[in-house]
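A.B. asks: Fold the following and give me the result.
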Amino acid sequence: MQDVRPLPHYLIQRYHGWRATTYAENAAWYRRLAGEGQHPRAMVIACCDSRVDVAQIFGADSGELFIHRNVANLVPPYDPDGDYHGTSAAVEYAVTALKVAHLVVLGHSNCGGVKGCHDMCEGHAPELEASTSFVGRWMDILRPGYKRVKEAGPADPLRALENEAVLTSLENLMTFPFVRDAVAEGVLSLHGCWNDIGHGGLEHYDRKEGTFVPV
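C.D. replies: Take a look at the predicted model:
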């Protein structure tokens, strides 16, 4: 692999800092995690956005959360067609093997993926329309949500589409037979959240109100 280079120096420095402090102070816990395996209580599907740190938001320690991140925190519909399905595989493992009790979809403000979907659907991002665009084809998952937002005509369509990204993912989760069965049996609960990056806010979807409300 001649194209692979050593880690940047700043990452190496930060690793040594973590190893000498956080790890050293909790070495027994890490060894226990390594020996006993992971038993997370919840799975969180979040965006790849570097500004959204799931562990910090929920104050989680190592081993507490099973975290999967992708562009715009999307879950595709159940479609076992034999192709590569990173998100679907993560959901399957979390629900059927790890037996998580909670599955959280976490959206956020100023989401670039959601904006890309909006621009694409509005005809302002031809590069995402190309069949060779991985981002564009991934954001096709959110097209139904875009249509709902367009019909509703909200004052802030991007914020509304960020919420729709969460709701679309929750809807798609229920198309997975093992998710649907676990929810019906009462051993798994689904949750939708939205994080305001700039103000540190967190909202969750209230099904009775039919909207996102502050936690």
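A.B. asks: make it CA atoms for all contacts and neighbour counts henceforth
C.D. replies: Fine.
A.B. asks: Just the element for Ala182, please.
C.D. replies: Using DSSP states H and E, Ala182 falls within helix 177-185.
A.B. asks: Identify each buried residue in that helix, please.
C.D. replies: Neighbour counts over helix 177-185 (16 or more other Cα atoms under 10 Å) mark 179, 182-183 as buried.
A.B. asks: Let me know the closest of those to Ile12.
C.D. replies: If you rank the buried residues of helix 177-185 by distance to Ile12 using Cα to Cα, Val179 comes first, at 39.9 Å.
A.B. asks: so who does that closest one touch?
C.D. replies: For Val179, the contacting residues are 95, 173, 188, by Cα atoms under 8 Å, 6 or more residues apart in numbering.
A.B. asks: roughly how far apart are it and Leu11?
C.D. replies: From Val179 across to Leu11, the span is 38 Å (Cα to Cα, to the nearest Å).
A.B. asks: give me every residue that touches Ala55.
C.D. replies: Contacts of Ala55 by Cα under 8 Å, 6+ apart are 61, 65.
A.B. asks: this one as well, want them side by side:
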Amino acid sequence: MLIGCSDSRVDPGLLFGTQPGEMFVIRNVANLVPPFETAGTYHGTSAAIEFAVRKLMVEHVVVLGHSGCGGVRALVEDDPADGTDFVRPWMGIARAARDRCMALALSAGETADSARRMCEMETVAISLANLMTFPWVRERVGQKQLTLHGWWFDMENGTLWGLDSQSNTFCPLAS
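C.D. replies: This is a model prediction of the structure:
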């Protein structure tokens, strides 16, 4: 299963050379996974994760972020007057990533572009952590029946980066 951004510039089938039906794909703004919760009404992403993990018994879940993500840009710019009813609250899932990346960038004297790029990667890590809040994901990972992967695609350079869970850093996987 791949959880990717709804951005049409990053088509998972083209990126990985798969045929229709070879990969269960969930696409939403900024490839976010909400934390597990059963209150509320609509849970499209959570329902798709549940179906893939519990019914299809997928063995791998990849969260795929990308450079130039518009959802992350909206999160970093955090404009309350942006006029969105759904994007801003949805991106709130990654507010902790935004706060951490902005603080790191400011303390290092880096640019807003650098903070945004860090945040694009950090949203992948947030989504992986949120996946582990689903009891049946955590159980299957613990039983070594499911493996979670965090990837980030640099569209400008055509490089795919993977999150190393030991060092919590992204390393190039392929160009």
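A.B. asks: tm score of chain vs chain?
C.D. replies: The TM-score (TM-score structural alignment, normalised by the length of the second structure) is 0.91; 167 aligned residues with a Cα RMSD of 1.3 Å.
A.B. asks: Look at the most centrally placed residue in the first structure and tell me its secondary structure.
C.D. replies: The centre of the first structure sits closest to Ala46, judged by Cα atoms, centre = their mean, with a distance of 2.0 Å. Here Ala46 of the first structure is recorded as strand under DSSP: H, G, I helix; E, B strand; the rest coil.
A.B. asks: Would you confirm that it contacts Leu65?
C.D. replies: No: taking contacts as Cα atoms under 8 Å, Ala46 of the first structure lies outside contact range of Leu65: 11.7 Å.
A.B. asks: Need the contact partners of the following helix or strand past the helix holding Ala182 of the first structure.
C.D. replies: Note on helix 177-185 of the first structure: by DSSP H and E, the next helix or strand toward the C-terminus is strand 189-196. If you take Cα under 8 Å, 6+ apart as the criterion, strand 189-196 of the first structure is touched by 101-109, 162-163, 166-167, 170, 183, 201-205, 212.
A.B. asks: Selecting buried members of those residues in PyMOL, what would you type?
C.D. replies: In PyMOL, this line selects whichever of those come out buried by 16+ other Cα under 10 Å:
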select buried, resi 101+102+103+104+105+106+107+108+109+162+163+166+167+170+183+202+203+204+205+212
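A.B. asks: the strands in the second structure, which residues?
C.D. replies: Using DSSP state E, the strands found in the second structure span residues 2-5, 25-28, 60-66, 147-154, 159-164, 169-174.
A.B. asks: against the first structure, where does the fifth one fall?
C.D. replies: Think strand 159-164 of the second structure. Mapping strand 159-164 of the second structure onto the first structure (TM-score structural alignment) gives residues 201-206.
A.B. asks: any idea how far the matching stretch is from the chain center?
C.D. replies: How far stretch 201-206 of the first structure lies from its chain's middle: 15 Å, per Cα atoms, centre = their mean, to the nearest Å.
A.B. asks: what helices or strands is the top helix by length along the second structure leaning on?
C.D. replies: Longest helix of the second structure, by residue count under DSSP state H: helix 112-131. Secondary-structure packing of helix 112-131 of the second structure (3 or more Cα pairs under 8 Å, 6 or more residues apart in numbering; DSSP states H and E): strand 60-66, helix 70-77, helix 95-107, strand 147-154.
A.B. asks: Surely Val72 of the second structure and Met121 touch.
C.D. replies: No: using Cα under 8 Å, Val72 of the second structure makes no contact with Met121, being 9.8 Å away.
A.B. asks: per the alignment, Asp79 of the first structure corresponds to what in the second structure?
C.D. replies: That one, Asp79 of the first structure, aligns with Glu37 by TM-score structural alignment.
A.B. asks: ok, now Cys48 of the first structure?
C.D. replies: Match for Cys48 of the first structure (TM-score structural alignment): Ser6.
A.B. asks: which of the contacts of Val179 of the first structure does the second structure keep?
C.D. replies: By both residues aligned by TM-score structural alignment, their matches' Cα atoms under 8 Å, the contacts of Val179 of the first structure still in contact after alignment to the second structure are 95, 173, 188.
A.B. asks: what does the second one align to in the second structure?
C.D. replies: The criterion is TM-score structural alignment: under it, Leu173 of the first structure has Leu131 as its aligned partner in the second structure.
A.B. asks: Three-state assignment for Tyr15 of the first structure, please.
C.D. replies: Quick answer, by three-state DSSP: Tyr15 of the first structure is helix.
A.B. asks: Could you report the neighbour count for it?
C.D. replies: 13 (other Cα atoms under 10 Å).
A.B. asks: And for Ala42 of the first structure?
C.D. replies: So Ala42 of the first structure, with other Cα under 10 Å, has 22 neighbours.
A.B. asks: Now do the contacts for it.
C.D. replies: 64-66, 100-104.
A.B. asks: Export these to TSV and append columns for distance to Asn73 of the first structure.
C.D. replies: Formatted as TSV, these follow (distance: Cα to Cα, whole Å):
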residue	distance to Asn73 of the first structure
Glu64	19
Leu65	16
Phe66	14
Val100	18
Ala101	19
His102	16
Leu103	13
Val104	10
